[in-house]
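*Asks:* Sequence and computational prediction follow.
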Amino acid sequence: MAIKLFAAIDVGSFELELGIYEISVKNGINKIDHVRHVIALGKDTYNNGKISYELVEEMCDVIKDFAGIMQSYKVIGYRAYATSALREAKNNQIVLDQVRVRTGIEVQIISNSEQRFISYKAIASKDAEFSKIIEKGTAIVDVGFGSMQVSLFDKDALVSTQNLMLGVLRIREMMTDVQVSTKMQNTLIEEMVDNELYTFRKVYIKDRQIKSLIGVGESILYLSRGSNGGKAVEWITAEEYVGFYEKLLKMSVDQIQERFGVNAEYAALLVPAAIIYKRVLELTGAEMFWIPGIRLCDSIAAEYAEETKAVKFHHDFSEDILAASRNMAKRYKCHGPHTAIMEKYVLDLFDSMKKYHGMGKRERLLLQIAACLHACGKFISMKKSSESAYNIIMSTEIIGLSHMEREIIANVVRYNGVEFDYSRMHLNEELFRNTKGELSKEDITILMAKLTAILRLANSMDRSHKQKLSDSRMNVKNGQLLVTTSYEGDITLESVAFSQKADFFEEIFGIRPVLKQKRRLT
């Protein structure tokens, strides 16, 4: 297969980056050029809530230069992603429009969970090391300029991921007005980090053993080189890191600039980053640090390579999304056997209706996640479980899902228990402006109706929570969806519930679901 030339642009909180990549089935992903420009967009956002006109001017000039470089390489495709600085800016749509009009480059704002997930894909592209390290307890620690993400793996499975507002630029801006000595400032940063990590450890780590950390983020790349005299380090022990950290704290800003080859503004960010990584090491008791050298541009290229099937990953990322969802369901005490059979039923219904619903693999995954989480609201309120479930899902990041996908799931779970009213459907306008893709509000509403109809019918099939219809077979025949079971006991409760949900299902798909119980002849 021919080599593809691809460009990735990262509109970050502290810098703009362009990566040019060769992507092929034979050789994988190879970076052939990399350009970066320091511009503290996050400083404006985190302090004022908006990006200033002066910075917009500078950003447009740089991205226009990027476009020229892309044209000279004759790239066949590109993706430009913006992260927290633009995500949180109140004037982000004006900024994006200016960039599009003045440079011709379409920049998409991605959610935090999408950003971390594609970084995770780039790590997984280093297949041998990644597969080996996650066999035992592992945490990916992704420290960015706006926030940090900690993702926990246990026995190859992603068990939890959480975003903490501990980005190095955000911390530095918070410390700007604190008039204390450098030593005291470092102590205050430690206390800020500890305050966030203490809750994380108590809720998510508990007795879990973490053997290794995977360090991701711009700062860790500089720290790894600085710890080895300018040469990149891929593996470092906890003991070696602590020794390096103690030396770093004794350096002046000028010494840090010289040692790490950065300007004064960037040098001021390296100490907060080093503190964060050190506190995570101590919190988890990890023995080893793996630094795979991943930037967001590398992650964008990995995402593109996977989606275009230019590179095949051996790791199943959909299973990670499901594992995180199942752990979320477990946290909210969802009934295990009922949730498991719900997953089976929704997938069986979905697959039996393929010719009629027009949905694909991604919608199937969203439906399965909705089945996992459909009862989580009962943890908060038995009376208002539907609204509680909606609020839980919208308040919890699920790695790999966009904000829009999360809102789809949250609404499907909500309307599983209350009337589906098209006229009262409220979708977050901000999500439509900031989400990837081209689905209209009408498309989203219809999609939610389809998924809700399937979820409701599946839920009715286990109304007694005794998995009576676990042997059921499904097929569409003569305008009916026949659900046939050989269960010989009483299924009155399931039959009544099934009939109640059949009308809405027929309204959405034009096919009447019918439950049949086969009885043995005596």
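*Replies:* Structure received. Since this is a predicted model, take the numbers as computed values, not measurements. Residues are numbered from 1 along each chain as shown.
*Asks:* For the rest of this, base every contact and every neighbour count on C-alpha atoms.
*Replies:* Fine.
*Asks:* list the buried ones in the helix or strand harbouring residue 269?
*Replies:* Applying DSSP states H and E as the criterion places residue 269 in helix 264-284. The neighbour-count check on helix 264-284 (16 or more other Cα atoms under 10 Å) flags 266-281, 283-284 as buried.
*Asks:* Next: stretch 18-38.
*Replies:* Here stretch 18-38 shows 18-24, 28-29, 31 as buried, counting by 16+ other Cα under 10 Å.
*Asks:* Spatially central residue in the chain, please.
*Replies:* residue 113 (2.3 Å; Cα atoms, centre = their mean).
*Asks:* which residues does the closest residue to it other than its chain neighbours contact?
*Replies:* For residue 113, ignoring the flanking residues on the chain, the nearest one in space by Cα to Cα, 6 or more residues apart in numbering is residue 399 at 4.6 Å. Going by Cα atoms under 8 Å, 6 or more residues apart in numbering, residue 399 touches 113-114, 116-117, 161, 321, 324.
*Asks:* okay, pairing it with this:
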Amino acid sequence: MAATEHGFVVIGAQSVGFSITNLRTLKELERGKYPVAIGEDIFAAHQILPETVDAIVAAFTAIQQLFADYGVKAITVSGSHSFFEAQNAQFVWDQLLSRTGWAVQPQTLAQESFYRTQAVFARFPHFSEITKTGTVLIDISSGSVELTAFTDGEFGFSRNLSLGPLRVYEVMSDLQRTVNNYVEVMQDYIDSRLLDFMRLLPHAEQYPNMILMGSALSLFETLIPTGERMVETDRDGFDLIYREVTHSSDQYLSEEYDLPINQVEQVLPTVLLLYRLVKTLNSQRIFISNLKLLDGLEADAAWGAGFRPVTLDPTKEIIQSAQNLADRYQVDVAHRDATVTFVLQLFDRLKKLHGLGKRERLLLQIAATINDIGSYVDTHKHYEHSDYIIRASELMGLTRTEQEMVATIARYHSSDLPQLNLGDLPEMGAARRLIIAKLSALLRVADSLDASRQQKITALRVSLRPDAVVLTATASDDIALERWTLQQKGKFFTAVFGLPIELKGRTSR
């Protein structure tokens, strides 16, 4: 088996899916799933039951045999965000590791959104053409809804809401036997949860196109022709589906749409949720896709392996997500952009000194973009507010650990300092603590270079000498404040890298 073949496994709310994929071509040699009712455990009992763990182990064992038959060595095993919502998720993770040898990688909601976006970039027909006008991607899993918007062909923003159809059904199942107007009550419940969510969305943009995808769309996937990725309908066609579902029995839906009877219970909340989103966003063209999280993992792995099945660099989405967060908290754009420019120049010119790579550069860029968001709460100790806001936010494409690293770097960009032995970062391993220290030191220097918030420095030369790092600035005005600030904040740089750093400059007028 060629080294380009990669095995993927995803634990979702309703099944364990898998594929064997050629990363060079994104062609799948095998793909399938094992039905496992994990979500029913999580949303009803808030934990994964022993018999469900047994079912996951059985699925893993069968998939392992298939991978072995194909000779697949490179394997990625992921668990959806809903899987890790279970109260006993860590215990189950350890049981799966001990019984199968597979360590399940957790996915945050922001990561899942990132991978699904990669899926549509890589596999959705005519995606670049469709997104020339406002397009919203709605991904519905059993436990949540992810809304990702595109304008003029570019990623705009992403929001998540914990309102998946299985979650709605489990919350409201008792009502079905006690009220006559169950559909109306469920609609009211969905509307109440959507109200604040929709209020936070940008209102200036129009989204005439809607792409629907996700593990909860079993009903709609029966409409997609075999071998195709999607089917298109319009508002009238979607209204017909809505009226049929809200006036039909479970038995009829099961037979008409070829659904297992245990999935029919999710059809009503799925359709009610989508109907409200279509109405609110006033979308006219509706594309129903069978793309899954699995497709996004394949595309991202191909990009990471050096292949280019996706034309858009995925880091653009991550950076845009950070800029959206900065805009939401009204960060000073001019200072933000100046800081980002300086810090990336420092990183690139001092590679021999810090020895870090592309991923660390991206984390530094994100930290420089959002380090001041805490000022929205209070300028006093704003770095502390930045820390907890970043930890509580959704940053597309970052792992939970990476997001915590960014939050910590942002905390130490200002007057606060980590202990020199980094003992106040016990939650991070030694290697990550050192990365945080290096990136924080670089960010402190970059922030100093615009201490006046007037963008006086118009050009910067970075020189790494045996005995010092010298910054030579061309400025539009006196930079005495920047020089004094660097003397104070640059002490941590010297402690981390063992070299003093100084700022020289001249005015350009």
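*Replies:* Perfect, I can see it now. Nothing here was measured: the structure is a model prediction, and the numbers come from that model.
*Asks:* Can you give me the TM-score here?
*Replies:* Once superposed, chain against chain, the TM-score is 0.94 (TM-score structural alignment, normalised by the length of the second structure); 507 aligned residues with a Cα RMSD of 2.4 Å.
*Asks:* what helix or strand does the residue nearest to the centre of the first structure sit in?
*Replies:* With DSSP H and E as the test, residue 113 of the first structure turns up in helix 112-124.
*Asks:* which residues of the second structure does that helix align to?
*Replies:* Mapped onto the second structure using TM-score structural alignment, helix 112-124 of the first structure covers residues 109-121.
*Asks:* Residue 422 of the second structure versus the residue mapped onto residue 446 of the first structure from the second structure, what's the distance?
*Replies:* Applying TM-score structural alignment, one finds that residue 446 of the first structure aligns to residue 434 in the second structure. Using Cα to Cα, to the nearest Å, residue 434 of the second structure is found at 8 Å from residue 422 of the second structure.
*Asks:* what does residue 404 of the second structure give?
*Replies:* 15 Å.
*Asks:* Between those two, which is the more surrounded one?
*Replies:* residue 404 (19 against 15; other Cα atoms under 10 Å).
*Asks:* Relative to residue 146 of the second structure, how far out is the more buried one?
*Replies:* Taking Cα to Cα, one finds residue 404 of the second structure at 22 Å from residue 146 of the second structure.
*Asks:* same question, residue 50 of the second structure
*Replies:* 30 Å.
*Asks:* neighbour-wise, which of these two wins?
*Replies:* Neighbour count, other Cα under 10 Å: between residue 50 of the second structure and residue 146, residue 146 has more, with 24 against 10.
*Asks:* part of a helix, is the more buried one?
*Replies:* No - applying DSSP: H, G, I helix; E, B strand; the rest coil, one finds residue 146 of the second structure to be strand, outside a helix.
*Asks:* dump the residue contacts of it.
*Replies:* Here residue 146 of the second structure is in contact with 113, 137-140, 158-161 (criterion: Cα under 8 Å, 6+ apart).
*Asks:* Excluding covalently adjacent residues, which one is nearest to it?
*Replies:* residue 160 (4.5 Å).
*Asks:* Could you find the counterpart of that neighbour in the first structure?
*Replies:* In the first structure, residue 160 of the second structure lands on residue 163 (TM-score structural alignment).
*Asks:* How about the secondary structure of that match?
*Replies:* Residue 163 of the first structure - assigned by three-state DSSP - is strand.
*Asks:* My guess is it contacts residue 143. True?
*Replies:* No - counting by Cα atoms under 8 Å, residue 163 of the first structure stays clear of residue 143, with 9.9 Å between them.
*Asks:* Neighbour count: these two, which is higher?
*Replies:* Ranked by neighbour count (other Cα under 10 Å), residue 163 of the first structure and residue 143 place residue 143 first, with 26 against 19.
*Asks:* what sits against the counterpart of the more buried one in the second structure?
*Replies:* Residue correspondence, TM-score structural alignment: residue 143 of the first structure in this structure matches residue 140 in the second structure. Listed by Cα under 8 Å, 6+ apart, the contact set of residue 140 of the second structure reads 146, 164-165, 212-217.
*Asks:* Could you do residue 405 of the second structure as well?
*Replies:* 432, 436.
*Asks:* Tell me which stretches of the stretch 301-450 of the first structure form helices.
*Replies:* In the stretch 301-450 of the first structure, the segments counted as helices under DSSP state H, counting those that start in this stretch are 317-331, 336-352, 354-357, 361-373, 385-394, 403-417, 429-434, 441-460.
*Asks:* out of the ones you listed, deepest packed?
*Replies:* Stretch with highest mean neighbour count among the helices of the stretch 301-450 of the first structure: helix 403-417 (a mean of 24; mean count of other Cα atoms under 10 Å).
*Asks:* Now the aligned residue in the first structure for residue 294 of the second structure: which helix or strand?
*Replies:* In the first structure, residue 294 of the second structure lines up with residue 297, judged by TM-score structural alignment. Element membership for residue 297 of the first structure, per DSSP H and E: helix 296-307.
*Asks:* Mean per-residue distance, that helix versus the second structure.
*Replies:* Mean deviation of helix 296-307 of the first structure from its aligned counterpart in the second structure after superposition (mean Cα distance after the TM-score superposition for the first structure): 1.8 Å.
*Asks:* and that helix, what other elements does it pack with?
*Replies:* strand 4-11, strand 15-24, strand 28-38, helix 112-124 (3 or more Cα pairs under 8 Å, 6 or more residues apart in numbering; DSSP states H and E).
*Asks:* ok, the residue lying farthest from the centre of the first structure to residue 468 of the first structure distance?
*Replies:* Within the first structure, the residue lying farthest from the chain centre (Cα atoms, centre = their mean) is residue 522, at 55.5 Å. In this view, residue 522 of the first structure and residue 468 of the first structure are 21 Å apart by Cα to Cα.
*Asks:* Next: residue 139 of the first structure.
*Replies:* 40 Å.
*Asks:* Same drill for these two, tell me which one is more crowded.
*Replies:* Applying other Cα under 10 Å to residue 139 of the first structure and residue 468 shows that residue 139 carries more neighbours, namely 28 against 20.
*Asks:* Narrow the contacts of residue 140 of the second structure to those that are buried.
*Replies:* 146, 164-165, 212-217.
*Asks:* In helices, which of these fall?
*Replies:* residue 165 (DSSP state H).
*Asks:* so where is the helix or strand hosting residue 66 of the first structure in the second structure?
*Replies:* Assigned by DSSP H and E, residue 66 of the first structure belongs to helix 53-73. Aligned using TM-score structural alignment, helix 53-73 of the first structure spans residues 50-70 in the second structure.
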